[in-house]
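Asks: Everything below, folded, please.
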Amino acid sequence: MTLTEQEILRYSRHIILPEVGGRGQQRIKSASVLVAGLGAAGSAAALYLAAAGVGRLTLWDPAPLAEADLARAIAHDRAHLGLSRAASARGKVTAINPDADVLASAEPDALPGLVNGHQVVLATAGDWEAVQAAALRTGAAAVFAGVRGAAGAVFAHRPGEPCLGCVPPEAREAAGLQPEEGGGCAVAAAAGVVGIAAATEALKLILGIGAPLTGRLWAYDGWAAGSREVPVTRRADCALCGRA
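Replies: Next up is the predicted model:
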């Protein structure tokens, strides 16, 4: 997929990077990413993926936008209160990248089916096990990001590598790697850090560069201004990928 003159100018700071270049930016433009959850972390991830030039974005979130979301979910504004968070976020995502094909879905049961046809799924909410199972079936890469208070975590999966089901439950709990649920508490800036880290992982998977967070869980602690990694190995008895 070729870049227009306007896109070459817009993404010039990407294109001059040796890790990206013109071909890499074309890959980003050709990419399709499903963002599941448009709360605190998901909002940041969606906006940065749009700004990076991802050509097709599907936004899934059936939750209605509430006043409490506005303090931490930067893809929304007060004018959209009561709309689904997917529909609300679509406006700002489209404003950042008007050339992108942006679809919003608020169907509660649609998430696993939406994985099909996307290169990467970035999940901050929803049924993560169903998302991971769908990614295993379709060959999509997956990025999971969770935030709790000022702590959060990111984990990535590519076919053939340890999946979400291989992460010990106690490690997920300790790191805050859990899907966002109604009423969840998160420090806005910390959620932004985690969401942007997740978006970076998605871009690395699209471009095939760097060292993605596969086989390791990245845990961030905003209060301590530090992070750590937890190794994750593939389990033969994993309920999700053990037979894959």
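Asks: make it CA atoms for all contacts and neighbour counts henceforth
Replies: Noted.
Asks: Tell me the secondary structure at the closest residue to M1 other than its chain neighbours.
Replies: Closest residue to M1 apart from its sequence neighbours, by Cα to Cα, 6 or more residues apart in numbering: Q26 at 5.7 Å. At Q26, secondary structure determined by DSSP: H, G, I helix; E, B strand; the rest coil is helix.
Asks: With W218 instead?
Replies: Three-state assignment for W218 (three-state DSSP): strand.
Asks: what about it, distance to G146?
Replies: W218 sits at a distance of 11 Å from G146 (criterion: Cα to Cα, to the nearest Å).
Asks: shared neighbours of the two, anything?
Replies: Taking Cα atoms under 8 Å, 6 or more residues apart in numbering as the criterion, W218 and G146 both touch 153-154.
Asks: Of these two, which one has the most company?
Replies: When W218 is set against G146 and neighbours are counted by other Cα atoms under 10 Å, the residue ahead is G146, at 28 against 21.
Asks: and this one, so I can compare the two:
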Amino acid sequence: MDTLDEMNDNQLLRYSRHILLDEIGVEGQQRLLAGHVLVIGAGGLGSPVLLYLASAGVGTVTVVDHDTVDRTNLQRQIAHTEERVGQPKVLSAAASMAAINPEVRVHTIAERADAAMLDTLVARADVVLDCSDNFPTRHAVNAACVRHGKPLVSGAAIGLDGQISVWDPRGAADPCYACVFPPSAEVPEVRCATMGVFAPLVGIIGTMQVAEALKILAGFGTSLAGRLQMLDVRRMEWTEIRMGRDPACPVCAGRHTEEHGPTSS
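Replies: Next comes the predicted model:
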């Protein structure tokens, strides 16, 4: 990892438009260069996420996805190309990232994420981005983030509807994913293969996920923790719901008190 004084001329030029921003500057860009982001999923949401993480100069990105590129993906999964149909999505995405920024270290795992894998990978990351498409994986990712105290940026998109939030276990009042979407709830699985998805929608939600991750890494602004934003593309209308931690949550209940002691009243 380069120190602040060792950012080279190429990096100063490449990231100059970030450095010009008062909220980022040289120090904020250096935090991005030192950052490690874990991305679960290299499909519709994962594609813009991975490309922008690379372009922004996040130093290390680990991407997990067991799937291969299919021709039906190309309508919206912009990290992949016609020539890579049949290839593992993680390798296809890594090639696209390298074409944008060869300095980013990309670790690829062409497997389905499970609890044991996530326990190891989440512990090593600074921020986790959930770009998966099923509730079991989302709950497994959330549980690992709660266990290791890592901020989670979660997005979802189906049909013409999208949503995004940040689930940050470091905040005493902020909920985790399970506080709002309990693991015991019976939620029907909806897949793009059966429901369809509007191509630009995954780009909108995915780029917002990256924006939240970069803010957390660089240390500026206010995250979406405690707020769930939902987009209806039909009217291009956003709805926001404010949320608090569920004291009876089966995943995070009592964790903050156990780690930091009881708060005074």
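Asks: Matching the residue nearest to M1 of structure 1 against structure 2, which residue comes up?
Replies: Mapped onto structure 2 by TM-score structural alignment, Q26 of structure 1 lines up with Q30.
Asks: can you pull out the strands in structure 1?
Replies: The residue ranges that make up the strands of structure 1, judged by DSSP state E, are 32-36, 56-60, 101-105, 120-123, 141-148, 151-157, 216-221, 226-231.
Asks: Report the mean deviation for the first one after fitting onto structure 2.
Replies: Its matched residues in structure 2 lie on average 0.6 Å from strand 32-36 of structure 1 after superposition (mean Cα distance after the TM-score superposition for structure 1).
Asks: which residues sit against that strand?
Replies: By Cα under 8 Å, 6+ apart, the residues outside strand 32-36 of structure 1 that reach it are 42, 45-46, 54-61, 111, 114-115, 117-126.
Asks: Show me how to select, in ChimeraX, the buried members of the residues you listed.
Replies: Once 16 or more other Cα atoms under 10 Å is used to decide burial, the buried members of those can be selected in ChimeraX as follows:
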select :42,45,46,54,55,56,57,58,59,60,61,111,114,115,118,119,120,121,122,123,124,125,126
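Asks: Need the residue closest to the centroid of structure 1.
Replies: Nearest to the mean C-alpha position of structure 1, counting by Cα atoms, centre = their mean, stands L122 at 2.8 Å.
Asks: What's the match for that residue in structure 2?
Replies: L122 of structure 1 maps onto L129 in structure 2, with residues paired by TM-score structural alignment.
Asks: I'd like the distance between its match and Q77 of structure 2.
Replies: 16 Å.
Asks: with structure 2 superposed, average distance for the longest helix along structure 1?
Replies: Residue-count comparison of every helix in structure 1, with assignments taken from DSSP state H, identifies helix 188-207 as the longest. Between helix 188-207 of structure 1 and its aligned stretch in structure 2, the superposed structures give an average distance of 0.7 Å (mean Cα distance after the TM-score superposition for structure 1).
Asks: surely the match of L122 of structure 1 meets K150?
Replies: No. Counting by Cα atoms under 8 Å, L129 of structure 2 sits too far from K150 to count as a contact (10.5 Å).
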